[in-house]
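Asks: this one's structure only:
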């Protein structure tokens, strides 16, 4: 921080033995100090040399005056602005409008026992080297804190002083329960949508007056400097340029929740985070009950969502893309929302609200879900998960432990992805069971080891035994590397794709219980003249499918149309179908049809038996970003009799860039010719 930008803060909160104890004093002081110390809000360094920014309790007059003068000298030495907050009981003696802050042993009306606030504030403003003073006085008779005019206009600085003074009450008026300080801390945290990038004295005063009516919030401002930079209290975290209105689904759900409180229809277009903070206060005044609890909980969730979205816009704006947002939400494996599929999420507001609205209702679950969402996004975008901004944001929303857990889990999954076992049955003749299978262990996408395994018989049991041997071989290498093996891809010829489910192969338990087993089409591993061209085409199709933001990503082909294979072939060649393909009826053993589909479509989905209905089509679209592993998750749940997810009725061959890159790398170099004999 440069000298011009440097800011210091000192909050003094003192109790007085001759007066009633102020229960809200210490919490209010800490809330103010926390907001002012927050780098994204107040941006202040501690005002005292020992790193202290708050002094509270039964403080003596010498304690208070010494601390304030030390903070003044420290700010002057650094060329800093000083934010000084004085909280406690106060009095103005008789007809003298001078405010005295009551220390531990002060007596009301006794000038000698109190702290002359105006004199101290004036000293700070007129001290050479101090760039300005923003003083906050929360006490009865607070308006008596205005320093003598001569101190500001003449003084040792020859009038080149800067002072913004915010006071909780008029002279001869009480101030209640630290209301101004507590509201001010919330205001700094929320910001003002209609304000400039900084919160300054005038707009703060007006905002506080809207919410505090039992006392007169007063302010005083003097600026005799030649600076064109405003004297501000805090950064406006949610200036209008960085705010987004509520999403449509959040708006509808919120109005529904507000209806029982006679607040339905209140939320409309243009509502932002600041409005949510105001609404939360209105809800708190409603009749206690289930309706109020539900509405308050939803508002709190939406507040967290919008704070998260604002953080994402500042932390990684260039990395916010529709596919990445949807993928991050899908990675949370949340319950499917009836009114908003994941595939419909287009903006960071859509995504953050979706996570917040669908998180479990248990305490802290919303913050944890949003934190996991942010970690998924950040890691996918290549951001350092140890960046201070990320940790500061998590601390702000009280999810630092959740952040640490999410980062640990993400890194663990990253390690799990380092190894992949690819097993291929492409040695089989005429789409039958093979006599031998090939196995490749990949480490960070590069082939680490390769081995072939003989089948004890050219049948399913023989192939499954060879597959188990290949897994044992890969696990031995994984142990030597100290890495877990999680992902297994099994490439099969067309005929076996239609009849065999490798995830159900025996390996103590079913192979798919402990491993993520994905079926592949082994045609891409065959060294045919057009294989590289076909792989290139598949990559283009995947890019086109990924770019779809509206509408279906699959072309669903009915049974009648599927039997017209010659026409279907022509339509594929003419570019009629440029998305993935779904079959509405089971292909049974129709290998010619299936090979045609696999040749032209990198994603093919079909019902294992019977047919696929509208519920299957909708479920595939809604859970698109969870697929293809979502199929395996559904199979596992069905094995345990825990799910009736329609996805479990479907099979899929789902190419991805990693698989196609592996296939391409195994092909001979361009121009290579096999010698004939």
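Replies: Great, that's in hand. If you're wondering where the values come from, they're calculated on a predicted model, not measured in any experiment.

Asks: From here on, just use CA atoms for contacts and neighbour counts.
Replies: Fine.

Asks: Give the next helix or strand downstream of the helix or strand in which residue 137 is found.
Replies: Assigned by DSSP states H and E, residue 137 belongs to strand 132-138. On the C-terminal side of strand 132-138, the nearest following helix or strand under DSSP H and E is helix 149-153.

Asks: could you say what helices and strands that following helix packs with?
Replies: helix 117-125 (3 or more C-alpha pairs under 8 Å, 6 or more residues apart in numbering; DSSP states H and E).

Asks: Now do the helix it packs on: which elements does it pack against?
Replies: helix 61-78, strand 132-138, helix 149-153.

Asks: how about these in JSON lines, adding mean neighbour count and distance to residue 514?
Replies: Shown next, in JSON lines, are the helices and strands packed on helix 117-125 (neighbours: other C-alpha atoms under 10 Å; distance: least, C-alpha to C-alpha, whole Å):
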{"stretch": "helix 61-78", "mean neighbour count": "19", "distance to residue 514": "61"}
{"stretch": "strand 132-138", "mean neighbour count": "28", "distance to residue 514": "61"}
{"stretch": "helix 149-153", "mean neighbour count": "17", "distance to residue 514": "75"}
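
Asks: hold the first one in mind and look at this next one:
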């Protein structure tokens, strides 16, 4: 269960001709909830035009096709498993067993009015890059939706694909009351005792469901011709076995490194699917007693020994952290600590504590650093985020055992200093630039120890961007004078309206002798959240809720908008106002009317991304770049922009090609007084 990203599409459609299904929406929602639960199905929920849960009494075959195309593209981009569930009415034509999924205007007299289920599933499983498809079909005659193996064998992957399918009834049987979906959702939440750490579409699950559903035959089918799967095609983690599944088992990163090192030492061999602590202890004894034949054999054995030692330390450190953080160890805390330590989001894996610790000892260890330095940094980040002091005796005892007291103290000092630096910011607002450039800018100096930020207003000389740059320079001189020694200003927030954000790159303005971004971390903000607008409190409150939801996401939570979605602005605005997009919206291209697009998006999303207008990466390239480098945003943008000025290769997309407007929790707190207009200007004070 190694993949951090799994995708799901649950489709529940009513059909006018066949009559309403009273349990349809309940069954779809319960199944979707179980499949997207991080502790169960682990699939990524999706909003937007075609969300991961699509329920409707007005759906068309084209809607079904587009929804599946959307999730197939995302699963392909992530190399992920796709779970596809179809709930509703179905029929098979006379003298045939092919299942057709029915939508609003479907009839049993027209195949074109419905969706060919076998073809839909086959094309998804046959798409290169997808790690496997799990299909759940809860309709009458559901077994008719099982694809012909010949279709897969003759596909573009020449049969090298994986498919598991669960069906609600035989090909000549009706299915009643959405019994399969309701029973499956309940089973996934309750677990199956004795079924192991994960639930699969296998005999055990089928028999469990058959015991709960009568009057229809629950069926299953499997197809597996992929010689290089990333992991087993599991449907959900088994809560009945959750402690045994993760408490004492090596994770995927450890399995990978141990398998490679053992192969180098002893030659190719099949690795066990599960490695426990006791297995590692036995291997440790075997290594100690083994004979060394030559220098190459010695190096290979040393590699195995290093991996085993690292993985055994993961178990010991898990026990230490479980003791120290017994009441506060949560997935959100682990993700936050991983980001603070500089780990990529993929390091969180499916079992965050185990997988982050394995990343710390196997990937985050610098070649020239002290032993366990990567582990010291992650543990320090975790305790720092939870408010535990570096002088805690339990931490000091753990650090002394590994001889990393200095490394732990250094990490704590770095994190505390970084938090203090982030609290010190200069905010420059161009809120008065209604059409072009402003005549003056407002500046606030935010200091962690100050109750209210200092405020000053600076006039802009004529000349557009040049005049604004001189005003920013004046604001920075003012801020430096206000700072007590030895504090230094490092962070500058530039709040600008959409028409300037679309074409102006403030970090490239020369302020004094340097470009602004050469010596400062510059984050663009949208000045609309500082306007005297009645709905600012509403949009900022919505942004806070969206950011809270985003914090629980292991992978990049970006919802992408392509050129097709921008063709119908009224439909896009409706989806935005209906809350179908969450915290992070990405525009995967640079539209000609970017200003209007930003005006539309910025009130609805606290974070918006798009490529520079002078960069034309293809959609997949940009999305893949954001997915890969998400953990570096927004802090890594300052270095990325500097890199782009120098060694950037023209035509090759890099992180510096990405523009963003980023409103985090700290910025929204700064905006809070503006919602009620209690921040005063010098004129008001006079």
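Replies: All right, it came through fine. Computed from a predicted model, the values in this text were never measured in an experiment.

Asks: List the TM-score for the superposed pair.
Replies: The TM-score (TM-score structural alignment, normalised by the length of the first structure) is 0.59; 427 aligned residues with a C-alpha RMSD of 2.9 Å.

Asks: Just tell me the aligned range of the strand holding residue 137 of the first structure in the second structure.
Replies: Aligning strand 132-138 of the first structure against the second structure (TM-score structural alignment) gives no matching residues.

Asks: How about the secondary structure of residue 86 of the second structure?
Replies: Under DSSP: H, G, I helix; E, B strand; the rest coil, the three-state class of residue 86 of the second structure is strand.

Asks: Just give the number of residues close to it.
Replies: The tally of other residues near residue 86 of the second structure (other C-alpha atoms under 10 Å) stands at 25.

Asks: Can you tell me how far it is from residue 453 of the second structure?
Replies: According to C-alpha to C-alpha, to the nearest Å, residue 86 of the second structure and residue 453 of the second structure sit 55 Å apart.

Asks: The first structure: which residue goes with residue 489 of the second structure?
Replies: So, by TM-score structural alignment, residue 489 of the second structure is matched to residue 485.

Asks: doesn't residue 414 make contact with its match?
Replies: No: with contact defined as C-alpha atoms under 8 Å, residue 485 of the first structure does not count as touching residue 414 (11.6 Å).

Asks: between the two, which one's more packed in?
Replies: residue 485 (24 against 12).

Asks: Give me the residue at the spatial middle of the second structure.
Replies: residue 555 (1.8 Å; C-alpha atoms, centre = their mean).

Asks: Residue 265 of the first structure sits in which helix or strand?
Replies: Judged by DSSP H and E, residue 265 of the first structure forms part of no helix or strand.

Asks: Look at the nearest residue to it once chain neighbours are set aside and say how many residues are nearby.
Replies: Leaving aside its chain neighbours, residue 265 of the first structure sits nearest to residue 255 (5.5 Å; criterion: C-alpha to C-alpha, 6 or more residues apart in numbering). Neighbourhood size, residue 255 of the first structure [other C-alpha under 10 Å]: 18.

Asks: can you check the one 3 residues further on too?
Replies: The tally of other residues near residue 258 of the first structure (other C-alpha under 10 Å) stands at 24.

Asks: again, but for residue 580 of the second structure
Replies: Residues near residue 580 of the second structure, counting by other C-alpha under 10 Å: 17.

Asks: Tell me the counterpart of it in the first structure.
Replies: So, by TM-score structural alignment, residue 580 of the second structure is matched to residue 576.

Asks: In three-state terms, label that match for me.
Replies: coil.
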